[in-house]
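> Output the structure for:
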Amino acid sequence: MSFKISILGFCFLVIGCVRSLNAQEVTRFQPTHEQLVARYKRAAKIDSLTEDAVFRTNVTAHWSPDEKSFWYKNTLKDGATEYIEVDAASGSKRTIFDAYKLSLALKKIGIDTNPEKIQISAIQKDQDKKVMRFAMAGQWFEYRVAQNTCIKIGFPLREKKPDIEIATHVSPNRKWEAYIKEGNLFVKSVDGKETVQFTKDGSEVHPYGEIHWSPDSKYLTGYKIHPVKDSLVYYISSSVPGTTRGQLRSHPYKQPGDAFTSYELFLFSLDKQKVLKVNTETIDFPNIPPDLHWRYDNARYFTYEKFDRGHQRFRIIEVDAQTAQTRTVVDEKSNTFIYLARQYTHYPKGSNVVIRSSEKDGWRHLYLIDLVTGEEQRITKGNWVVRGVDSVDFSKKEIWFSASGMKTNEDPYLIYYYRVGFDGKNLLALTPDKGNHEVVFSPTKKYYLDTYSLVNVPPITKLRRSKDGQEITLLEKADLSFYEKAGVSPPEVFVAKGRDGVTDIWGIVSKPSDYDPQKKYPVLENIYAGPHDSFVPKSFVPYSEMQSLAELGFIVVMIDGMGTANRSKDFHDVCWKNIADAGFEDRILWIKALAKKYPYVDAERVGLYGTSAGGQNTLSALLFHPEFYKAGVAACGCHDNRVDKQWWNEQWMGYPVGEHYEEQSNVSNAAKLRGDLLLIVGEEDTNVPPESSYRVADALIKAGKDFDFLAIPGMGHSDGGPYGRMKKRDFFVRHLMGIEPPRWNVGELPYNNNIGRERWSFK
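Sure, this is the predicted structure:
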């Protein structure tokens, strides 16, 4: 018995020792005030060292008229420049001119230039390459290479394009002119001998307008318009130089539930001098009438697109101009939403078809619709997303598009480019290399430049042939030699399962460049959960505000949770009437998984920051998930979706405005605050009305809550600028590390106007 007890005691002793060792191995990162001030200085130095420290990251091609060659400029260390000419067919590269000789030629005509930093904005070359014309500092020059001489010239001659007569309301046959007078529609013959008044019930208040002719000049279409004047939102510019009073400003601003201008569609027959009201609903959403698409072989018919308010129904409607009767060609409905801004439609000239996108099968894909028969033909399919359509070649029956998620076992957000036939066959991958791609085609699409990278892999730019996607040459590979001297690294990619235990949630991690794996660092989440897109960068990020914050002693992360775009429809639908969700369940699981894998991640000390929708998300996290998020800095947040802009909020929160708007409002839930909060607002914000932040402040005060509030005079929609970013750093240092930040007022550190400046410019 005693032996058993001794063994048991020994086991507890061993376990206790192991726990003690583990506790010693990983301890909280907790610098002294002096050490923290030194970290601020170090972060500022790295900010400076990494600014514009990566070169040869992309190529902007300037093509010759015959498309046989192009030139581009590289900007290198210390502002040095080089100009490269490329033969498109062979891919051979050469320097366009000898910079020292050109600089000497310019000096002869009184223009001093640094040969290493010549700044040329345009170049033209003769076919024999003996004469080069170029633009510099707004002046054109002619440079004769053999003689090494320069002269100033006017603008070089270009091929003169014929003038195009623009007469919006003149009929295509040039016999009639339509016009609006005192709100009514008139048509007169061009020779002035005949005038027809089509309407008499129009007025200045409710006029007819938006007039368009049919291609055969037999019909006019137009609308009786019932205008709605948007209400104003106000703000005060408190500190305008030269004034002693605050200046009241206002601008029209449509909020959820506000009425729209409406349009009644009419047809006017010139032959019969008859007015027909089209047998269709009044168009009352969005705020402009739709484009009309006439059949190319029968001008009796045209179609238009109609989105219903609430974003749950999309139609393509055909109108018979003879009878004013309508027929629905496409009718798509959704139980959640149809994303208006991503609704792609293309009407190829000389055809009666439309190519459109839809998420009706759960993924965004392309379809071909016969507008005469209504027959639908699928073009793309699969568990991946069409991200955009570059162009459509109707003669070859081909579509050039970008997509993400087609490659398995890879980041599903990476963009690749493809070409496919209208029948969905002969799919050609134009960008085979792994990475996030950006493609720019030559004017006739014979060639294209493909620039690709990953968030932690620098960019490469290649020239490719469009016919078969064949690589012609590697143009540029990013130069990191100067950047690497700063001693920092790009973010790391991390993936964890979401709330369903199945779906991968992707994000990035920035950690201190001098991190100690035996220390636990508090976590900051850079959040933006707006449903209109995905936001974690996929292209190369050598340095950003995230890394600048990390250098103070934080693990800084960015995550795309459920409810954001560019994944499946189900993934996106989480946001429907549910903006407050913001993917927090996925984000919390992701951060916990990160901490489980890396002991230096302290999931007990988590804060977050964001601007605009990210500001709303930040405060929502503190209100609805206080057990996890301890501190937040919310800048210019749209804290109540009833106060923010109509087009954005009705897209995701739906119409009409219901109780769920109130239930998810940060204003309504302000009394739930338990963590530490800093609100930042620019007093001249014209994107999200400043009162959105003031209403939250009012609710917090009435609830007796302690919080910090920073209103910045003269600033618009922003994270607070340099001063706001300084206050953000200090706030997290104080509330997550428990250390007093630098004493700025006594000069413990000099104020830095570039502090934490965002650097997302490398694609």
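
> C-alpha from now on. contacts and neighbour counts both.
Will do.

> And the strands in the stretch 301-450 of the chain?
Taking DSSP state E, counting those that start in this stretch, the strands of the stretch 301-450 of the chain run over residues 301-307, 313-320, 326-333, 345-346, 353-358, 365-370, 376-378, 385-393, 398-404, 415-421, 428-429, 436-441, 447-454.

> Please produce CSV containing those, extended by mean neighbour count.
CSV is the format used below for the strands of the stretch 301-450 of the chain (neighbours: other CA atoms under 10 Å):
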stretch, mean neighbour count
strand 301-307, 20
strand 313-320, 19
strand 326-333, 16
strand 345-346, 15
strand 353-358, 20
strand 365-370, 21
strand 376-378, 15
strand 385-393, 19
strand 398-404, 21
strand 415-421, 22
strand 428-429, 16
strand 436-441, 20
strand 447-454, 25
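
> another one to check against the first:
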Amino acid sequence: MSCKRLQLFSLLIIAVFTAGGSYAQQGGVTPYLPSHAQVVQTYGNVNKLDSAWKKLPLNYSIRPNWQTSSKQFWYGKRVADNQSDYYFVDAEKGTKHKAFDTKKMADAIAAVLGKPVPANKFRVTQLFYDTDEKQVKLKYNDTWFKCNLDDYHCEKSTDTTFKSYDPTRPLQRRRYRWEGALNDSLSPDKQWAAFVKGGNIYAKSVKDNSEIQFTTDGNADKPYGEISWSPDSKHLVAYHIDPRKIKPVYYVLSSVPGTTRGQLKSHEYDQPGDEFTTYEPFLFSIADKSKLKVGDEKLDFFGVPALHWRDGSSRYFTYEKVDRGHQRFRVIEVDVQTGKTRNIIDEKTNTFIYEQRIYTRYLPKTHEIIWVTEKDGWRHTYLVNELTGNQKLITKGNWVVRDIDSVDIKKREIWFNASGKNEGEDPYFLHYYRIGFDGKNLVDLTPEKGNHSISFSPDRKYYIDTYSEVNIAPRVVLKNTATLKTITELEHQDLNDLLATGIKLPEVFVAKGRDGKTDIWGVIYRPANMDATKSYPVIENIYAGPQDSFVPKSFSAINEMQSIAQLGFIVVQIDGMGTANRSKAFHDVCWHNLADAGFPDRILWMQALAAKYPQADITRVGVYGTSAGGQNSAGALLFHPEFYKAAVSACGCHDNRIDKQWWNEQWMGYPVGPHYEQQSNITNAAKLQGSLMLIVGEADTNVPPESTYRFADALIKNNKDFDLLTVPGAGHTDGGPYGRQKKRDFFVRHLLKAEPPARNYQEVAVE
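Below you'll find the model as predicted:
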């Protein structure tokens, strides 16, 4: 059936129901339209199922606690009755065994404390083995104990000092691009102290207290500042600053305990189009007391950048500059002797450069930069020569470098993760690799099919690889970094108890997007007691924020989508065009176009779903989302009412001019043009069709609450029916447990055409 004919058929079905008839039978199925009594019973069953799921000992990953030798570690694992068992692994020997008997250890600790310690409440936060592995030191609550593993005799011990190691952190710290100058007034040779007085730059000799005044045109309104030194202590770098005060946004706390009046609160908040403080860079010479302007540009975006001095020389440094509007990124070299600048990297685009994912790593000894960019249409790594500006492509192909773990300067290797490289897999699956600076010897550390997450031992001789799919249980294996061979399997989650609840594991579903070529990926959640002869409303969990992709890829059978499905819905989540982690062209759909939200792809995906599964009733489609997802869910009813019939929108950024500057200008661009207003939910409020519920926390400091209130005001002025839930004291939220309950009730009313339980009367299911 063509798209147009399918839409006409959908409208016919709706017309029949609206006229007072019943939903027509289609494809051998009839619509699931439960009675009130059935709905009450279903709510009771869902609550029982949610409770049962929470009690299941599911372990999706482990956190290794490496011993000081870097050869051994322990980890905790949840088991039956909410108890935790602990395992000790010797990576060098390839062995794993229980660290101790949990009940015996809990009883032993209880004997020392003189009070009961139930085994299912015994949690260890730190643990160290003696070299003979016959004694352990462990920390329970805030007390250390020393215990013999032969007879479980324990005694209190003194605090044990240890070096904390986070196995999940990158090997190399990433300095934030806009951390600014160090502002250390003392020169590296400790002979001069620089400071600001009266808005002007001075330097004082530590030896004789003599002063140099470098500037006279600074004042309190436009001071100099942000001082840093050259490595040889001969020059200062500082900025003439033209400050702009950040404007406040406001909210009222209506229900503060112990008060009888609302409390007005405010906080600083840049919005699109607001002015930025500007910084004009200057160089100051200690030798001749001179002042020299750097280049001919002010820094008018984000603030003062980090400076990178060339190794072995104090003549040149580089800094990074992103132009406002996110369409140009540069690495700029400065000659300290002349103040002249040269662009080492100068990237321009007609759409946007994703500033938060720009990666640069400076290699001063070889005068090179590792740079990650999307300039060839896919996110890849380049090796840039600082002296010549020459750029060499390191990784290449129709796949995406997602993150850099580390750069091995000695071996000239990059360790990174990427998606889309392994053929025949979900293109969002993460795999981990290493590759030479020359683009050769690419090695996949995680070749098994699935979505991977790895962590290394402190000496990086071993790594733990956890991988799964959304409906395939996770495996956790210990591997040797040098050989890539598996040493031992640590965990493989057993799903028997989960499947015994009747749960239907999610299904991965793929359909073509608006171009008829690109695969759009999503997941489907179904009710546990789904009747194949019935058709169920479809509810989409939407978040179309361009900063990432959002469909779960790792095993996650138990979540809100699965729980909502049990009420009698098919719940889906989709990554449409305009989201990240695919090609640049896929991502660029969002440019100046956030209202698009990938809807053309999402609708085609659900139409393909209904064509394959007649149980998916796309004449009854709901959608819900939070934050950008709140904007998207409300936008579904404004811009695509022929398809979406009910929406729950929580703390939505309903007008991109009201939301935070850094996020919205990244995708909608600068200056603020008419497209901002044209795509606003507030501007388009008169277009509302279908059933809408708005949720907002009155103390939201992420998206100003007024965004929702202005949308509500526009809906009222256009005589539109909608529900509004304001949660007193709540921040950026979907409404918490109460809001999530109201969301479910809303969809039951508007898509199942039934009344949820009357909770004020404590209406419950009949056992």
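
> Give me the TM-score for this pair.
The pair, once superposed, lands on a TM-score of 0.92 when counted by TM-score structural alignment, normalised by the length of the first structure; 725 aligned residues with a CA RMSD of 2.0 Å.

> that older thread, columns distance to residue 58 of the first structure on top of the strands of the stretch 301-450 of the first structure, output as JSON lines?
Listed next are those as JSON lines, based on distance: least, CA to CA, whole Å:
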{"stretch": "strand 301-307", "distance to residue 58 of the first structure": "39"}
{"stretch": "strand 313-320", "distance to residue 58 of the first structure": "39"}
{"stretch": "strand 326-333", "distance to residue 58 of the first structure": "41"}
{"stretch": "strand 345-346", "distance to residue 58 of the first structure": "30"}
{"stretch": "strand 353-358", "distance to residue 58 of the first structure": "30"}
{"stretch": "strand 365-370", "distance to residue 58 of the first structure": "30"}
{"stretch": "strand 376-378", "distance to residue 58 of the first structure": "36"}
{"stretch": "strand 385-393", "distance to residue 58 of the first structure": "20"}
{"stretch": "strand 398-404", "distance to residue 58 of the first structure": "19"}
{"stretch": "strand 415-421", "distance to residue 58 of the first structure": "17"}
{"stretch": "strand 428-429", "distance to residue 58 of the first structure": "21"}
{"stretch": "strand 436-441", "distance to residue 58 of the first structure": "10"}
{"stretch": "strand 447-454", "distance to residue 58 of the first structure": "7"}
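
> Please identify which of these is closest to residue 47 of the first structure.
For residue 47 of the first structure, the closest of the strands of the stretch 301-450 of the first structure is strand 447-454, at 21.6 Å, according to CA to CA.

> That closest one corresponds to what range in the second structure?
Mapping strand 447-454 of the first structure onto the second structure (TM-score structural alignment) gives residues 462-469.

> Kindly report the same for stretch 33-49 of the first structure.
Counting by TM-score structural alignment, stretch 33-49 of the first structure corresponds to 36-52 in the second structure.

> re earlier: ok, residues contacting the match of strand 447-454 of the first structure?
For stretch 462-469 of the second structure, the surrounding residues in contact (CA atoms under 8 Å, 6 or more residues apart in numbering) are 61, 91, 446, 450-457, 474-481, 553-555.

> That one vs the first structure, average offset?
Between stretch 462-469 of the second structure and the corresponding residues of the first structure, superposition yields a mean separation of 0.8 Å, by mean CA distance after the TM-score superposition for the first structure.

> contacting residues for residue 171 of the first structure?
If you count contacts by CA under 8 Å, 6+ apart, then residue 171 of the first structure has 177-178, 213, 217 around it.

> Grab the nearest non-local neighbour of the counterpart of residue 387 of the second structure in the first structure.
The equivalent of residue 387 of the second structure in the first structure is residue 372 (alignment by TM-score structural alignment). Excluding its sequence neighbours, the residue lying closest to residue 372 of the first structure (CA to CA, 6 or more residues apart in numbering) is residue 352, at 6.8 Å.

> what are the ranges of the helices in the second structure?
3-18, 36-55, 102-113, 496-499, 560-565, 584-588, 599-612, 628-639, 661-668, 674-678, 706-717, 736-751 (DSSP state H).

> related to what we said a few turns ago, for the residue nearest to residue 372 of the first structure, what is the corresponding residue in the second structure?
So, by TM-score structural alignment, residue 352 of the first structure is matched to residue 367.

> my read: its match touches residue 387, true?
Yes: in terms of CA atoms under 8 Å, residue 367 of the second structure counts as a neighbour of residue 387; the distance is 6.8 Å.

> The two: which is more packed in?
Of the pair residue 367 of the second structure and residue 387, residue 367 is the one with more neighbours under other CA atoms under 10 Å, namely 14 against 11.

> dump the residue contacts of that one.
Neighbouring residues of residue 367 of the second structure by CA under 8 Å, 6+ apart: 310-311, 385-387.

> switch the cut-off to 10 Å
The contact partners of residue 367 of the second structure, taken as CA atoms under 10 Å, 6 or more residues apart in numbering, are 310-311, 384-388.

> which of these does the first structure keep?
Using both residues aligned by TM-score structural alignment, their matches' CA atoms under 10 Å, the first structure keeps these contacts from the contacts of residue 367 of the second structure: 310-311, 384-388.

> If you map the contacts of residue 171 of the first structure onto the second structure, which are still there?
Counting by both residues aligned by TM-score structural alignment, their matches' CA atoms under 8 Å, the members of the contacts of residue 171 of the first structure that carry over to the second structure are 177-178, 213, 217.

> pretty sure residue 54 of the second structure contacts residue 558?
Yes: using CA atoms under 10 Å, residue 54 of the second structure is in contact with residue 558, at 8.6 Å.
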